[in-house]
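Student: Here is my input; please provide its structure:
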Amino acid sequence: MKTKLKIILTLTVGLLSIISAFAQKPKPCSLTLQGDKLIGKCEEGIFTNLEINLGKEYVAIDSLTLFKALPKEGSVTLFGQKKVPTRFEITKRSGVPQVILKPDKNTPRVGWYTFDNPIFNNNTINFIIDMDPIVPIQKEDLEVILQTRKLLKDPSKWHQNDDRICDDDIENGKYSFYCALNTASTMVAGEYNHRNAVMQIMRKQIQKRYPPGKKWRHRFKDYNNMPETSFKDIINIIDEAETIIRKELEKKSN
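Tutor: Alright, predicted model coming up:
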C-alpha cells in the first residue's frame, strides 16, 4: 500500500512539474488593426482574446503610433470564457519600452505581462507573452537591491500583511516584501516595472524553496504573508539576488 502511494505521489509531482513548465512557455499572440481597435488572440495559454480600444481610427499601426496612443483601456478573455477589463500601458524593461497589460486587480491568479519581441507587419502586431521571462541584468538592478535593503533595514520596517497596495506602506515607513521592491524600483528608475530583472530573479528564488507545481496567486504577496516566513527569509532572498546580479555585472565588465 505504501509503495503504491509513493508511486502515485511521484507521478503526481511529475505531472505537476510538466504542467507548470508548459504554463511558463512563451505564448504566441497577434493583434490586428480594425478601425479604432486592435483585436487579436493568443494561440494558447491564459489569454485567448485581446482587445485595445485606441480611442480613434488609424489607417496604419507601427511601434511609434502604438506607444504614443497608450495608455488605453481594453480587455482580455481568460481561457476563452471570462472577459476582463484591462489597461494597456507603456513600461520600460532593461531600458527598452514595452507594452504591458494590466488586468483588473480583482481577477484571481492573473498578473501583469508584457508584449515581448513585437513585430509590426502592415496592420498586424505579432508578439509573445512570456509568463516568466529571463530579463537582462543592468546596473540599475543592483541599485534597486541596495535601495530595497535601506527600506527593509531591520525587522521593524517589515510587515506580514501584504495587500499589494503600497501607499500606506510608504506613509507608515513599514513595508511588505513586494512594496519594498515596488517602492525601491520607482525611486531608482522613476517607474515600477512588474517584471524587471530584480523581480524575476527573486520570483525564481521564492519558487525554488517549494515543490514544483505549487500554486501561487502572487509569489511576493503569498510568500510574504505565509506564517512560516521570517524577516531573515526575506533578507536571504535579497542576498541571493544581489549575489546573482553582482556576478552578472562583473561578467559584463570583463
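Student: From here on, just use CA atoms for contacts and neighbour counts.
Tutor: Will do.
Student: contact partners of whichever strand or helix holds T91?
Tutor: Taking DSSP states H and E as the criterion, T91 maps to strand 82-93. Contacts to strand 82-93, defined as C-alpha atoms under 8 Å, 6 or more residues apart in numbering, come from residues 52, 67, 70-78, 97-104, 107, 135, 193, 195-196.
Student: One more, so I can put them side by side:
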Amino acid sequence: MDNRLSRSTLPLLFVCFLAGCATGQGSTQVAAEATAPAQSRDKFGDPAQYEVRDLPVTVQDLQTLERAAALLGSESAWNRNDDRQCADDEAMEKRSLFCALQRASADVYGSHDPYKIADHRRVALQEVRFAVEEATRGRELNHRLMDFNNLPDTTLADIKHVLAQATTRVRARLSAN
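Tutor: Down below sits the predicted model:
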C-alpha cells in the first residue's frame, strides 16, 4: 500500500485542519461535511439541478404567475428597488418582481420559504428567471429577479413581459400534458 497522500485527500485534510481536527475538535462533523455531496452542503442544492428547464409543471405554477401579474398591475404597485426582503414590500403593498412571485407562491401554495429549494425553485419562478435571462442577454446578473427588477432601464412593461412570457410557456406545457 502506498503511504503518500492522494490529491483528493489533501483538500479534506486542509478543511479538517482549519476546523480544529488536529486537536480533535469537530473532526467527525467536518470529515462528514467534507466528504458529503455538494448538494447536501449548499443551501439551494446542486446549481445544475435547479437550472433544468423541463421539470414537471402544475396548474399551481400557472396560478402563481397569474397572481404575480395581478399583484404588479400598476406602477403604484411596483417596487423598483428590490432588496429581496419582502416584509417591507408587503407592508407598503408595493412589490418587486421577486416579492410579487414570493407572495403569489405563498397565496397559491399556502406558504413560501425562500430558503427551501422546493419553494424557491418552483417551475413558475424558474420560468420567470429564464425569461429574464433572455431579456438581458449579455448582462451579468447575480440575482436574476432582483437585478433585473433594479436595472435603471427596466420598466413595469418589461416586468409584465417576462411574466407574460413565463405564463405562456407554462400554459403551453400544461396543454401538452
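Student: picking that back up, list the buried ones in the helix or strand that comes right after the strand holding T91 of the first structure?
Tutor: Counting by DSSP H and E, the next helix or strand C-terminal to strand 82-93 of the first structure is strand 96-103. By neighbour count on 16 or more other C-alpha atoms under 10 Å, the buried set for strand 96-103 of the first structure is Q98, V99, I100, L101, K102, P103.
Student: ok, now stretch 115-127 of the first structure?
Tutor: So for stretch 115-127 of the first structure, counting by 16+ other C-alpha under 10 Å, buried means F115, D116, P118, F120, T124, I125, N126, F127.
Student: what are the ranges of the helices in the second structure?
Tutor: 9-18, 27-35, 38-41, 59-71, 86-92, 97-109, 117-120, 123-135, 144-150, 156-176 (DSSP state H).
Student: Outside of the third one itself, list whatever touches it.
Tutor: The set of residues external to helix 38-41 of the second structure that reach it, using C-alpha under 8 Å, 6+ apart, is E33, G45, D46.
Student: What lines up with the first one in the first structure?
Tutor: This points to E33 of the second structure. Under the alignment (TM-score structural alignment), E33 of the second structure pairs with I39 in the first structure.
Student: so how far is T114 of the first structure from its match?
Tutor: Applying C-alpha to C-alpha, to the nearest Å, the value for I39 of the first structure to T114 of the first structure is 16 Å.
Student: which of the two has more neighbours?
Tutor: T114 (26 against 21; other C-alpha atoms under 10 Å).
Student: Name the nearest residue to the counterpart of the more buried one in the second structure, ignoring sequence neighbours.
Tutor: Under the alignment (TM-score structural alignment), T114 of the first structure pairs with G45 of the second structure. Excluding the flanking residues, the one nearest G45 of the second structure by C-alpha to C-alpha, 6 or more residues apart in numbering is Q39, at 4.2 Å.
Student: same question, L101 of the second structure
Tutor: Closest to L101 of the second structure by C-alpha to C-alpha, 6+ apart is A68, at 5.3 Å.
Student: And E51 of the second structure, what's its match in the first structure?
Tutor: Looks like E51 of the second structure aligns to D132 there (TM-score structural alignment).
Student: how close does that match sit to I170 of the first structure?
Tutor: 28 Å.
Student: got it, and S253 of the first structure?
Tutor: From S253 of the first structure to I170 of the first structure the distance is 35 Å (C-alpha to C-alpha).
Student: Could you do K72 of the first structure as well?
Tutor: Relative to I170 of the first structure, and taking C-alpha to C-alpha, K72 of the first structure is found at 28 Å.
Student: Over to V84 of the first structure?
Tutor: 30 Å.
Student: Please apply the same query to E242 of the first structure.
Tutor: 23 Å.
Student: higher neighbour count, these two?
Tutor: Higher neighbour count among E242 of the first structure and I170: E242, with 21 against 14, using other C-alpha under 10 Å.
Student: who touches that one in this structure?
Tutor: Counting by C-alpha under 8 Å, 6+ apart, the residues that E242 of the first structure touches are L142, I145.
Student: what's the counterpart of it in the second structure?
Tutor: Matched to the second structure by TM-score structural alignment, E242 of the first structure sits across from T167.
Student: ok, now D162 of the first structure?
Tutor: Match for D162 of the first structure (TM-score structural alignment): D82.
Student: in the strand holding T91 of the first structure, what counts as buried?
Tutor: In strand 82-93 of the first structure, counting by 16+ other C-alpha under 10 Å, buried: K83, V84, P85, T86, R87, F88, E89, I90, T91, K92, R93.
Student: next one: stretch 91-106 of the second structure
Tutor: 93-105.
Student: next one: stretch 125-144 of the first structure
Tutor: 125-131, 133, 137-138, 140-144.
Student: quick one: contacts for the spatially most central residue of the first structure?
Tutor: In the first structure, the centroid-proximal residue (C-alpha atoms, centre = their mean) is R195; its distance is 4.1 Å. By C-alpha under 8 Å, 6+ apart, the contact set of R195 of the first structure is R93, Y113, P133, V135.
Student: mapped onto the second structure, which of those hold?
Tutor: Contacts from the contacts of R195 of the first structure that recur in the second structure, judged by both residues aligned by TM-score structural alignment, their matches' C-alpha atoms under 8 Å, are absent altogether.
Student: Please tabulate these in a markdown table, including the columns distance to K4 of the first structure.
Tutor: Below are these laid out as a markdown table (distance: C-alpha to C-alpha, whole Å):
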| residue | distance to K4 of the first structure |
| --- | --- |
| R93 | 48 |
| Y113 | 41 |
| P133 | 38 |
| V135 | 42 |
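Student: now, the most widely separated pair of these?
Tutor: Greatest spatial distance in the contacts of R195 of the first structure: Y113 and V135, 12.9 Å, computed using C-alpha to C-alpha.
Student: Which residue, other than its chain neighbours, is closest to the match of E33 of the second structure?
Tutor: Per C-alpha to C-alpha, 6+ apart, closest to I39 of the first structure is E51, 4.5 Å.
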